[in-house]
Structure formats: C-alpha cells, structure tokens
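> fold the following and give me the result.
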Amino acid sequence: MLLVISPAKNLDYDTPATTERYTQPQHLDQSAELIEQLRRYSVQDIAELMKLSDKLSALNVARYESWSESFTPDNAKQAILAFNGDVYSGLNADDFNDEDLTFTQQHLRILSGLYGVLKPLDLMQPYRLEMGTKLSNPRGKDLYAFWGNIVTDDLNQALADNANPVLVNLASNEYFKSVKPKALDGRIITPVFKDWKNGQYKIISFYAKKARGLMCRYAIKNRINDAEQLKQFDLAGYQYDEDQSKGDTWVFTRKEA
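The predicted structure is shown next:
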C-alpha cells in the first residue's frame, strides 16, 4: 500500500529537524531545468504567473536564485518536516521515531510541482511552484506536460516494492492530475472526509486536509499494509460511512469537529 499526499505552501526551515536521516530527491535534473527557467522571471512575472503578492514573489525569486543542485542538511530539510500546512499538521511527523520514519519512507510519497515525487526523508530546498501553475516549458504548456509520465513511473516503482499494489490517494485534485491512473500498476482508493454542517455532510477544506494527514498518521503508527484496515480509521471523530461510499471512493464522516 502506498499513500500519496500534496505538498504545502507554508514551509518551516526554522525548527531543527528531528532526525539526522535523509535521502536525495530522484528527479533533480528535472528540478534544475525548472529552476533555470524560473530564474528568467522577474518579481512581477512571478507575481502574475502564480497570483502572488510582490513580497511573496520577491521571496521566491530569491529562492530560485539561491537554489543549488547540491543538497545537504545545511541548505535543505527533509520534505516531511519542511512542509507546514494543514495536511502536515494532521500528520505531525515531528514525533515520529526511527521505526515510524522507516515505514513512512516505504509507504508515503509527496507530489510536487518542482520535485515531481518526493520520499518523506528526501532533502528539499525551499520553493513555491504549485502543480497547477501554467508554466510554459519545452515539453508543453504546463507542469503536467513537463512531468509527463515521470510521476506515474515513480509511483509504479514504489508500488512494485509493496506486497499490496494499492495507491491511497490523499492528494488534492490539482496534484493527483499529475498521475495517469490508467498507467498505474495498482488499485486506486480515494478517501473523502465530510463534516456535518447545516443539516448535511459537506467537505470542509480545512478539516478535510487535516484528516488526510491524520489518515497517513493512522496508517504509519499502526503499520497498515492492507488498505481495508483504513476503514477502521477513527481519529478526530471520523468514521467510515458505508452508505455514502461508492466503489473505491471511501467516505468518512463526523458529526462534530
């Protein structure tokens, strides 16, 4: 079983890493191509391309300029510890022990606009490049064209190392569009998290994102290899809802946040 999640816009490079273990990203040649192209953009160009404020655009222009193909703990941080959004709040990897990290490295992947696919302990230099960015490049009109089959091939390689070729899609639609489902060598299960609001169950973005991280944490802490066991997920009050689930879209609901 392999879990996939999206990255986060917010990053934390101030808090010291809780482990000295790290690995290197597999697609740095492609990342370098993108960085080389992004370095041609001005602050205003980045602001328009990514719909960012001038302050954020200037920050990321500086990031692209300082980006180096040599990744060390001095200029980079493990991806699972560097991302700092709602999903990662639920995942809470800061308290993972060595055995947790080993299992995580085997069973979790992070999709990325700049890095393609990251293993949790892959060192990552700070960046901002969402997968949906319409960055025209020699391979096509956007990042989906740039990454082509690379993301899917990477996930297939990870699935080949798993006894159960099941991919649990906990990524956003924007990021999972980089995966080609028909070329994926495994079953795809997509958990959906809904909260009770105004008399009905709805997907509430903040809660749903955190729940994705919580499900990853649940799988890691319980060493789950069989996706069917995820139906027992009960963190933060969520429960599997058989009536709302359909096929490989598994719905989890809760009444109170």
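> all contacts plus neighbour counts: C-alpha atoms, from now on.
Will do.
> how about the helices of the stretch 151-257 of the chain, start to end?
In the stretch 151-257 of the chain, the helices defined using DSSP state H, counting those that start in this stretch lie at 173-176, 205-221.
> in TSV, list those helices along with distance to Gly199 and mean neighbour count.
Converted to TSV, the helices of the stretch 151-257 of the chain look like this (distance: least, CA to CA, whole Å; neighbours: other CA atoms under 10 Å):
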stretch	distance to Gly199	mean neighbour count
helix 173-176	26	16
helix 205-221	17	21
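> okay if I get those as JSON lines plus distance to Ser70?
Formatted as JSON lines, the helices of the stretch 151-257 of the chain follow (distance: least, CA to CA, whole Å):
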{"stretch": "helix 173-176", "distance to Ser70": "26"}
{"stretch": "helix 205-221", "distance to Ser70": "30"}
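> next up, for comparison:
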Amino acid sequence: MLILIAESKTMTPCDGMINECDYMSHRPALESDAAEIMSNLRSLSAESLCGSVKLSLPMVRKLQQMIYEFPNKASGSKAMNAFTGVVFKAFSYQTLGEASRVRTNGRVRIISSLYGWLKPDDIIKSYRFDFTTPLAPDGKTFSSYWRDSVTKLLLKEIEKQDCHDVLNLLPGDAARCIDWKVINSWVKVWKADFKEVHPGAVMRTPNAGRLKTLRGRLLRQIINEDIMSPEQLVSIIGDGYIGPDSIDVSGNILFHSIADN
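From the prediction side, this is the model:
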C-alpha cells in the first residue's frame, strides 16, 4: 500500500552540509523543473512576489533568500527531516527504528508545491509556497503545473511496486496535483476520514490542527506495524482514534476520535 502525504508550509533551514555523491543519489525526480521555477523567480522584486504569494513582506524577503540559495547543492536536508508541520511532528520520523525508516522510504511519497514528487530521503532546499501559488511557468498554479508529471510518477511507482492500493492522506490543494481518474483505473484509492465523537453521539470533523495530528499518528502506526493493506486498518486502536468495523467499496475509511474537552 503506497501512502501519499503533502508538504508542510514550515520547514527547517535545510542548511546541513551535503556532499555531491549524496546529493546525486538522492536527487528529486523533478528537481530540474524546480530549478527552472526558482531561476525564473530570481528577477522578481519582493513587491512583485507579494502579489502572488500569501506572505508578509518580511517573509517574502526570506523567500527571496531561498530562491537565491537554491542552486547551492552543497547544503540541504532529506525531505522527511526538512518539513516541520503538524503531520510531520506527529509522524516523528526521527524517532522511528531503522526498519520503520526503511519502510517509510519505500512506501511514503510526499507531494510538494515546488518539487512535485518527493521520496522521504530526497535531498531538498527550503522554500515557502503553496499549491495555489501562480508562479509556475505560464502563470499556472503549482497544482495545475505538476498534474501530468506527478500522475505519471505515481503510475510509475505503482507499477514498480506492483501496488494494488493507494492511501490518500492529502489535503485538497495537494490532491489536485494528481489526475485521480487515471489513478483509479489502475489501483484502488483509499482516503482516511476522521470524525470526532461529541456528547450526545454527535459526529464532527476535527479542526484542521487536530486532523493533521491524527493523519500523522495514523501514518506512524501504519509504518511501525507494517500495515500493508486497507483491510488491516479494520478495528485498529491508535493514539486518539479507532479504526472502522469494516471497509466498503466507497474507498473512504472512517476513523473515530474522542473530542478533546
């Protein structure tokens, strides 16, 4: 079961020293496209960038530094260590055992606004975009720009791994980087859904932060317990959630969580 997650907006500086051999062996599949994007942005002023990105002027100036630093491949970070958002904190890759890290590198893929498609151990630079940013070539949003390339790479990975199931843990903006009609013709796509149980048996969707935490915890459990199929998610007990009594052909897997008081 291949698992898809999205980047986070927050990242480390990605300033660790990288030797050329390591970089070449962990180079993102679409790095040349990312390099072209960053090169095209070098000529834009901070004020021009402010018109396209949802950032304050001080943050845009930091983004400019990232743009200028991008060609320097002597520094960087592995993708799974670079992102520091809620999902990644809950997953806590750094605290996994060696076997779980190997499973992560094999079965998890990260959808990125700048890089498109990332393996967990790909070496990347820091950036600050989102999928709706219209700074891709021809003024496209990143989700629109990456759609064909990411879909092809996902199909290639499905074929390589002889995969029959894909677990979609992506938010909506990241999910638009993929042509799901094409993917659904090759494999069964499953989507994890979480509902909080409130007093009176009222069911509600968790707030955004809680939802991200639950996704990260679920990913950690899947990797640590080497869960290979959706059927193995039935009735599992996780950190703050429980699995469904059964799964159906709809592709939605509903997990129940007790709301925090």
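> quick one: TM-score?
After superposition, the two chains reach a TM-score (TM-score structural alignment, normalised by the length of the first structure) of 0.88; 251 aligned residues with a CA RMSD of 2.5 Å.
> out of the helices of the stretch 151-257 of the first structure, which comes closest to Glu130 of the first structure?
Relative to Glu130 of the first structure, the nearest member of these by CA to CA is helix 173-176, separated by 8.3 Å.
> got the contact list for that closest one?
The contact list for helix 173-176 of the first structure (CA atoms under 8 Å, 6 or more residues apart in numbering) reads Ser6, Leu111, Ser112, Met131, Gly132, Asn169.
> in contact with Asp241 of the first structure, which residues?
Listed by CA under 8 Å, 6+ apart, the contact set of Asp241 of the first structure reads Trp250, Val251, Phe252, Thr253.
> coming back round to it: Pro165 of the first structure: which of the helices of the stretch 151-257 of the first structure is closest?
helix 205-221 (15.5 Å).
> quick revisit: need the max-distance pair from the contacts of helix 173-176 of the first structure.
Between all members of those, the farthest pair (by CA to CA) comes out as Gly132 and Asn169, at 17.4 Å.
> between these two, tell me which one has more neighbours.
Set side by side, Gly132 of the first structure and Asn169 show more neighbours around Asn169, with 20 against 16, by other CA atoms under 10 Å.
> if we can go back for a sec, need the contacts of helix 173-176 of the first structure in TSV (columns: distance to Ile150 of the first structure and secondary structure).
Shown next, in TSV, are these (distance: CA to CA, whole Å; DSSP: H, G, I helix; E, B strand; the rest coil):
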residue	distance to Ile150 of the first structure	secondary structure
Ser6	16	coil
Leu111	11	strand
Ser112	12	strand
Met131	14	coil
Gly132	16	coil
Asn169	17	strand
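> what's the burial count for the residue nearest to Met1 of the second structure when sequence neighbours are not counted?
Excluding the flanking residues, the one nearest Met1 of the second structure by CA to CA, 6 or more residues apart in numbering is Asp165, at 4.9 Å. For Asp165 of the second structure, the tally of surrounding residues (other CA under 10 Å) stands at 19.
> that older thread, between the helices of the stretch 151-257 of the first structure, which gets nearest to Glu20 of the first structure?
Taking these one by one with CA to CA, helix 205-221 is closest: 19.5 Å.
> which residues in the second structure does that closest one match up with?
Per the alignment by TM-score structural alignment, helix 205-221 of the first structure matches residues 208-224 in the second structure.
> superposed on the first structure, what's the mean shift for the matching stretch?
With mean CA distance after the TM-score superposition for the first structure, stretch 208-224 of the second structure departs from the first structure by a mean of 0.9 Å once superposed.
> most neighbours, which of the contacts of Asp241 of the first structure?
Most surrounded of these: other CA under 10 Å gives Phe252, at 24 neighbours.
> related to what we said a few turns ago, how about JSON lines for the contacts of helix 173-176 of the first structure, with distance to Asp12 of the first structure added?
Formatted as JSON lines, these follow (distance: CA to CA, whole Å):
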{"residue": "Ser6", "distance to Asp12 of the first structure": "16"}
{"residue": "Leu111", "distance to Asp12 of the first structure": "18"}
{"residue": "Ser112", "distance to Asp12 of the first structure": "16"}
{"residue": "Met131", "distance to Asp12 of the first structure": "20"}
{"residue": "Gly132", "distance to Asp12 of the first structure": "22"}
{"residue": "Asn169", "distance to Asp12 of the first structure": "25"}
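> nearest to Asp185 of the first structure, out of those: which one, please.
Asn169 (13.9 Å).
> hmm, the closest one is touching Ile189, no?
Yes. If you go by CA atoms under 8 Å, Asn169 of the first structure and Ile189 touch, sitting 6.0 Å apart.
> wait, what's in contact with Gly140 of the first structure?
Gly140 of the first structure makes contacts with Phe146, as judged by CA under 8 Å, 6+ apart.
> if I pick Ile247 of the second structure, what's in contact with it?
Pro230, Glu231, Val234, Ile253.
> map Leu235 of the first structure across to the second structure for me.
Using TM-score structural alignment, the partner of Leu235 of the first structure in the second structure is Gly238.
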